[in-house]
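> generate a structure from the sequence data that follows.
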Amino acid sequence: MAILNCIIGVAFIFLVAFLFSNNKKKINWRTVIIGFIIQFAFAFAALKWSVGKYVLSKIALGVQSVIDYAKEGISFLFGSLANDGSIFAVNVLGVIIFISAVVSVLYYLGIMQFVIKLIGGGLAKLLGTSKLETISSSANIFLGQTEAPLLIKPYVEKLTESELFTVMVGGLASVSGSILVGYSLLGIPIEYLVSASFMSAPAGLIISKIIIPEIKEAKVNEEIEMVKDDSANVVDAASKGAIDGLGLVLNIAAILLAFVALIALVNGVIGMVGGWFGITNLSLQSILGYIFAPVAVIIGVPMKEAVVAGSLIGQKIILNEFVAFTSLSEIMSTLSAKTIAVVTFSLCGFANISSIAILIGGIGGMAPSRKHDIARLGWKAVLGGTLANLLSATIAGLLLTI
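Sure thing, here's the model as predicted:
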């Protein structure tokens, strides 16, 4: 039954992508099939293979060690407040600042570029995709939707429409490393988050190549020189990373404060209107739950938990993934292990409506002449990123069941 459910889920996701394709005859099915095999292999290695599970457990321990180091800085700054795990702004957002500094140092030392080029080069050869789009998609395993394209900044103006769309979808199908650690501090299993990040690279590539297949020859085929960090030294790099992390934290805090309050306001209005018609317990979450419940069932969530899972998926798309993960953390104890896994994979991406503006401002800032293209492709990119997340969730649900 689990295998049949997975087949139906994968078929549904590919069908939706195919229906929204702008050139169905030009789809390179070799790229799609090989990409899906790679994505499945990533999932199998992480979730079923003993060696892969061992490596993943070590990564999880490494992440926990990094979090512990971050807490030294948090304790120094906030004192006894750091010992109260319930203070979100201190214990979760504070760690994100430290992780951002660490990533910046790795970037300055060239370690990040080396790993990204290694993964991106391998995927490009296997999938037959261009180096530019594949490097950017691979960078999204570690970096955010606007940070990853910085590696190919000199070439963004020259990207074909298909390459540009792939860069956009790659960013929306994944989350940055610093944000990922923030989710883990909410209690979300780090093993699932890391697996989802690696699966997002091939997932984003194959979905984007179905929706907008390549019809032109890449304008840049020579060896790609990734942009290097211009920091004066390691200390300067760490400082810049910390400052960037602070900006990220302030954005997250502002968005969470506003959205949580707005949800309460909307729920108050919806509840009042529902009361006029004798409908009790009506809320934005319940409405989203019923709308997206069929999607949850298709990707492998048990029927009895479909409305709850659908609500979380809906919150991620309509609001953002941090709001959805926060909601998930509050109800995890009531959900089955499979539902937690499937929902975690489906939420692990920046694909939401507000991200369109971020893409326009971020990538559009690197290539002003492409802002119109980015805005035009924005809605399809959100769809592509969402489908990539759902594809990873479907595969994970199968492997964790059999």
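
> make it CA atoms for all contacts and neighbour counts henceforth
Noted.

> what's the burial count for H372?
12 (other Cα atoms under 10 Å).

> separation between it and I67?
Using Cα to Cα, to the nearest Å, one gets 40 Å for the distance from H372 to I67.

> also L288?
For L288, the distance to I67 - Cα to Cα - is 34 Å.

> same check on L319?
Look at L319 and I67: by Cα to Cα, they are 27 Å apart.

> need the longest helix for this protein.
helix 234-276 (DSSP state H).

> that one: what's the following helix or strand?
The first helix or strand that comes after helix 234-276 along the chain, using DSSP states H and E, is helix 284-298.

> one more, for comparison:
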Amino acid sequence: MYFLLNVLGVLVVLGLIYLCSPNKRNVKWKSILTLLIVELLMTWFMLSTKIGTWVINQIASFFTWLITCANEGISFVFPSVMANEQVDFFFSALMPIIFIVTFFDILTYFGILTWLIDKVGWLISKVSGLPKLESFFSIQMMFLGNTEALAVLRYQLATLREQRLLTFGIMSMSSISGSIIGAYLSMVPATYVFAAIPLNCLNALLIANMLNPVDVSKEEDIVYVPAKHERKDFFSTISNSMLVGIRMVIVITAMVIGYVALTASINGILGFIVEGLSVQKIFSVVFSPFAYLLGLSGKDAMYVAQLMGIKLATNEFVAMLDLKDKISGLAPHTVAVAVTFLTSFANFSTVGMIYGTFNSILSEEKSHIIGRNFWKLLVSGMAVSLLSAMVVGLFIW
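Reported below is the predicted structural model:
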């Protein structure tokens, strides 16, 4: 029964997105069906085969090694803190970002990450039949993050039509950053984090194609490649990366502190009005129908619905911190769908980040396309997260 609910959930999400589409006639159903088939095969390979499990374990080991290297640097500066049996979230999850950002930028400097993104993006374009630039971007933002990926494509974005620009805004809601993965792994199982990353990539394309279908000519379908003169020297690159990393740590720290405190204050006000009422309880009711469509029941459905609300209102870090404390008492299917759903940047503050990025790299006039379509970005972010979680849920019981 719960498996059938999970299957129904996929159909319901696609149906709701189709109803929200302002241009239903141009939806490319062949591309959508192709992407869904690829997702199912890929998820089966990752979660149900020995080779797929081995691949995920190797990737997880690689990121664990990166975190270990990062901890060496942290231990040098904060030896007494890192010697504790239980290390605070700031040091265990956020400080490693400084090194991981630098590591990924080194891969980009030597063209390794750029080559990987380009080839995989080309492959997705061939399989799905969707434009190369959008396919390229879907891969790029999963490693670089939405604002960084938009910045890399800034010269090409400046030449695009407004409707096509909206596609990039919609897709940006479903990103993560390679530098953040280490923080996720300190809180939730690696298997579902690494399963969510490629699924979010494909679902971002799928949902964008439904919410904002755009016809792209061959002349328009090109990928921007930075010129050699745009690159800084190696030392400047890694030094700048470290500064970018510490800024990310500060921003994330501020967001976690601020949103947790804000949620607590709102809960205090709500509790004063109605005893026991909280933001979590309100969202658990609003999102409960989708939680049941994830193949969950009873307590687990209400708890995952609560996590959905926490992620949307605050961010995935706050929700993961809550899940981390309760994960040992949850069923495997519940853990799988919850972690997969949380592995993306889809929340209110992300819309603001995307708007600010458009404003800074393009123009105030072009950034209005984001402001006017605020609801599309939020809907797309939640739909991608739900769809990825539902696909993973089909294979874990």
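
> can you tell me which residues contact the alignment partner in structure 2 of A43 of structure 1?
Under the alignment defined by TM-score structural alignment, A43 of structure 1 corresponds to T43 in structure 2. When contacts are counted by Cα atoms under 8 Å, 6 or more residues apart in numbering, T43 of structure 2 is found next to 195, 391-392, 395.

> switch the cut-off to 10 Å
37, 49, 52, 195-196, 198-199, 388, 391-395 (Cα atoms under 10 Å, 6 or more residues apart in numbering).

> now the residues you listed: which count as buried?
Neighbour-count burial (16 or more other Cα atoms under 10 Å) applied to those gives 52, 195-196, 198-199, 388, 391-395.

> V382 of structure 1 contacts N352, correct?
Yes. With contacts counted by Cα atoms under 10 Å, V382 of structure 1 reaches N352, the gap being 6.0 Å.

> between the two, which contacts overlap?
172-173, 317.

> could I get those residues as CSV with neighbour count?
Output for these, formatted as CSV (neighbours: other Cα atoms under 10 Å):
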residue, neighbour count
L172, 32
A173, 39
I317, 21
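
> can you add distance to W29 of structure 1 and give the residues you listed back as a markdown table?
As requested, those are exported to a markdown table (distance: Cα to Cα, whole Å):
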| residue | distance to W29 of structure 1 |
| --- | --- |
| L172 | 22 |
| A173 | 20 |
| I317 | 28 |
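
> show me which of those is closest to D84 of structure 1.
I317 (31.2 Å; Cα to Cα).

> just tell me what the closest one corresponds to in structure 2.
In structure 2, the residue matched to I317 of structure 1 (TM-score structural alignment) is L312.

> list the contacts of its match.
283, 319, 342, 345-350, 378, 381-382.

> and what of I313 of structure 1?
Contacts of I313 of structure 1 (Cα under 10 Å, 6+ apart): 288-289, 291-293, 295-296, 307, 319-321, 324-325, 343-344, 346-347, 386, 390.

> ok, which pair from the contacts of T43 of structure 2 is furthest apart?
Based on Cα to Cα, the longest span within these runs between T49 and S388 and measures 18.8 Å.

> I figured I263 of structure 1 hits L284, correct?
Yes. Contact criterion Cα under 10 Å: I263 of structure 1 and L284 qualify, at 7.2 Å.

> make sure Q113 of structure 1 is actually in contact with L150.
No. Counting by Cα under 10 Å, Q113 of structure 1 stays clear of L150, with 11.3 Å between them.
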